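Engineer: Build the 3D model from these lines:
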Amino acid sequence: MIRGLYTSASGMLAEMARTDVISNNLANINTTGFKKDRAVFRAFPEMNIHRYDDPQPVGAGFVIDPVPYIGVLGTGAGLDEIRVDFTQGRIEMTSNPLDLAIEDTAAGETSFFEIQTPAGIRYTRDGSFTINADGFLVTREGYYVMGENGPINLRNGSKVEINTEGEVYLDGLMVDRLRIAAFPAGLSLEKQGDNLYRAQGVPLPANARIIQGALERANVNAVSEMVNLISAFRAYEANQRMVRAHDDTLAGAVNEIAKI
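Structural biologist: The predicted structure is shown next:
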């Protein structure tokens, strides 16, 4: 009975973590360039079950396995990791020349804009840029968008054009080229807040297309996430009922023993 309480409680904790991840996905459904998360779980080690004190006599002085094997007992599950799903989001045209979207063209790779922050270089898929008071191309939070020559300055001009190769033109003259970094599948990228990622390895040269006047929407499907959320709630409630049932059984056993 005690084992059942722990197993059910571990299921409740796992579903709580899953609910938090799904809720965060739904909260960011309108966040430009957001990539949804997935909670990955692992099962705790299983235990072999044997029946004790049940010898089977087969003759004088002989018995069949006194502790026969019955099967395995699951001991619960726990959160292993939260994995980011980097599938391409829907690209939506905005007609704003400072809005940029990345369209990945190489299989198994995800490309990012390179951003200069006070904490160092970070990466983002959010291309809703603007120009600050000093004429630099920046993110919504004011972080510099990096080009091959450093932060991109668009001060002395009016018409900004950016082609599919990431080349930045100001009034018809090329001023820089966007620094786009690509990361292969499996390379660790850690979310840092403000829709930024910190890389755990060295990025590769990107083969992606840059689309001016467009933004990439979050790759979150509201319907499927709501279905997952309902499923998590039901699994949590099922484990909760099991905890209550074990608790009632344990209470009954203690009361009966006390009477004896």
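Engineer: switch to C-alpha atoms for all contacts and neighbour counts from now on
Structural biologist: Will do.
Engineer: what residues does stretch 249-256 touch?
Structural biologist: residue 1 (CA atoms under 8 Å, 6 or more residues apart in numbering).
Engineer: What is the distance between that stretch and the centre of its chain?
Structural biologist: 43 Å (CA atoms, centre = their mean, to the nearest Å).
Engineer: One more sequence to fold, the one below, so I can look at both together:
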Amino acid sequence: MLRGLYSSTTGMNVQQAKVDNISNNMANSTTPGYKKDELLIQSFPEQLLIEQGGPKRKDGLPLQNPAAKIGSLGTGSLVAETVTDYTAGTLQETGNPTDIAIRGPGFFVVSASAQEDPDKVYYTRSGFFKVDQEGYLTLNGRYRVLGEAGEIRVGSDKFTVSPDGSIDAGGTVIDRLRLVEFDDLNSLSKEGEGLFTGIQGSEKQAAATTVVQGRVETSNVNVVDEMAQLISVMRAYEANQRIIQNYDEILNKAVNQIGSIR
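Structural biologist: Next up is the predicted model:
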């Protein structure tokens, strides 16, 4: 009987993890370039049930094979891993010259500005850029956007960007956006703020990626779908909760009524 309690408990844990994941996706539904996460669920190893003593003959004597297989028993579920959906979001026109959107599978590269690792970089699909007080093109006011020659200093927002990433300021091409692609997107890891890190050497120069100035890529979160999933998850959570309550009532009767000595 307790196996049912354990299975229902793991089911509730899984549904709670789904609620947390859906909540995070919905909270970032308006974050430029955000990629939603999905949970992969797996079951615990199944157990083989065997009837102890096995079937008996009509005369009551046991058969030569005293064990009989009843079947397998599931023991619950757990979150196997979290995967990121890299499907591109729609491009939203803003008219802001510092906003740059990616078309294709590529990523922008920004500096991590880490003193312990000055060469560390992040990858992002968010092109919601700003020009800082020193004239550098930045993401979130902290991470400087990198070009082929290093950090890009545009001076002001009076610049244009070609589809290939070339940046023209005052009639002179000052640099070209560093755009990269990955053969295996599963090699990327989320770091927050729309940033990703990758395995060293896994990136390659973008070949099928272009950019558009004056637009940003929206998140790929569909709020309606997430709400529908949330309702389904909550119902599954409540079902597991009711199972635990029923088991509790049965155990209470077994202990206090059936098992009592009178």
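Engineer: Overlay the chains and give the TM-score.
Structural biologist: Once superposed, chain against chain, the TM-score is 0.92 (TM-score structural alignment, normalised by the length of the first structure); 254 aligned residues with a CA RMSD of 1.8 Å.
Engineer: From the centre of the second structure, point out the most distant residue.
Structural biologist: In the second structure, the residue that sits farthest from the middle, by CA atoms, centre = their mean, is residue 59; the gap is 62.0 Å.
Engineer: center of the first structure, which residue is that?
Structural biologist: By CA atoms, centre = their mean, the first structure has its centre lying nearest to residue 37, at 2.2 Å.
Engineer: For that residue, which residues are in contact?
Structural biologist: 21, 22, 25, 82, 83, 84, 85.
Engineer: can you check residue 204 of the first structure too?
Structural biologist: Residue 204 of the first structure sits next to 181, 182, 183, 184 when contact means CA under 8 Å, 6+ apart.
Engineer: What does residue 116 of the first structure correspond to in the second structure?
Structural biologist: Using TM-score structural alignment, the partner of residue 116 of the first structure in the second structure is residue 111.
Engineer: Tell me who's in contact with that match.
Structural biologist: 119, 120, 121, 122, 143, 144, 145, 146, 151.
Engineer: The fourth one: neighbouring residues, count only.
Structural biologist: What that stands for is residue 122 of the second structure. Residue 122 of the second structure sits with 21 neighbouring residues when counted by other CA atoms under 10 Å.
Engineer: now the residue nearest to the centre of the first structure: how far from residue 260 of the first structure?
Structural biologist: 54 Å (CA to CA, to the nearest Å).
Engineer: Equivalent analysis for residue 236 of the first structure, please.
Structural biologist: Going from residue 236 of the first structure to residue 260 of the first structure by CA to CA gives 37 Å.
Engineer: Could you check which of the two is surrounded by more residues?
Structural biologist: Set side by side, residue 236 of the first structure and residue 260 show more neighbours around residue 236, with 22 against 5, by other CA under 10 Å.
Engineer: what secondary structure does that one sit in?
Structural biologist: helix (DSSP: H, G, I helix; E, B strand; the rest coil).
Engineer: what's the counterpart of residue 14 of the first structure in the second structure?
Structural biologist: Matched by TM-score structural alignment, residue 14 of the first structure corresponds to residue 14 in the second structure.
Engineer: Three-state assignment for that match, please.
Structural biologist: Per three-state DSSP, the secondary structure class of residue 14 of the second structure is helix.
Engineer: Cross-check the contact I'm expecting between it and residue 81.
Structural biologist: No. Using CA atoms under 8 Å, residue 14 of the second structure is not in contact with residue 81; the gap is 11.5 Å.
Engineer: Overlap of the contact sets of the two?
Structural biologist: residue 41.
Engineer: out of the two, which sits in the busier spot?
Structural biologist: More crowded of residue 14 of the second structure and residue 81, by other CA under 10 Å: residue 14, with 24 against 10.
Engineer: list the contacts for that one?
Structural biologist: The neighbours of residue 14 of the second structure, taking CA under 8 Å, 6+ apart as the test, are 41, 77, 78, 79.
Engineer: Drop anything exposed from those.
Structural biologist: 77, 78, 79 (16 or more other CA atoms under 10 Å).
Engineer: residue contacts, the closest residue to residue 79 of the first structure other than its chain neighbours?
Structural biologist: Take residue 79 of the first structure and drop its neighbours on the chain: the residue closest to it by CA to CA, 6 or more residues apart in numbering is residue 41, 4.5 Å away. Contacts here follow CA under 8 Å, 6+ apart; on that basis residue 41 of the first structure touches 14, 77, 78, 79, 80, 81.
Engineer: In JSON lines: the residues you listed, plus secondary structure and distance to residue 54 of the first structure.
Structural biologist: What follows is these, written out as JSON lines (DSSP: H, G, I helix; E, B strand; the rest coil; distance: CA to CA, whole Å):
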{"residue": "14", "secondary structure": "helix", "distance to residue 54 of the first structure": "37"}
{"residue": "77", "secondary structure": "strand", "distance to residue 54 of the first structure": "32"}
{"residue": "78", "secondary structure": "strand", "distance to residue 54 of the first structure": "35"}
{"residue": "79", "secondary structure": "strand", "distance to residue 54 of the first structure": "39"}
{"residue": "80", "secondary structure": "strand", "distance to residue 54 of the first structure": "39"}
{"residue": "81", "secondary structure": "strand", "distance to residue 54 of the first structure": "43"}
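Engineer: so where do the helices sit in the stretch 1-150 of the second structure?
Structural biologist: Assigned by DSSP state H, counting those that start in this stretch, the helices in the stretch 1-150 of the second structure fall at 2-27.
Engineer: one step back: closest one of the contacts of residue 204 of the first structure to residue 202 of the first structure?
Structural biologist: Nearest to residue 202 of the first structure among the contacts of residue 204 of the first structure: residue 183, at 8.0 Å, using CA to CA.
Engineer: Give the equivalent position in the first structure for residue 218 of the second structure.
Structural biologist: Per TM-score structural alignment, residue 218 of the second structure is aligned with residue 217.
Engineer: if I look at that match, how far off is residue 46 of the first structure?
Structural biologist: In terms of CA to CA, residue 217 of the first structure sits 42 Å off from residue 46 of the first structure.
Engineer: Repeat that for residue 124 of the first structure.
Structural biologist: Counting by CA to CA - residue 124 of the first structure and residue 46 of the first structure are separated by 41 Å.
Engineer: Brilliant, that's me finished.
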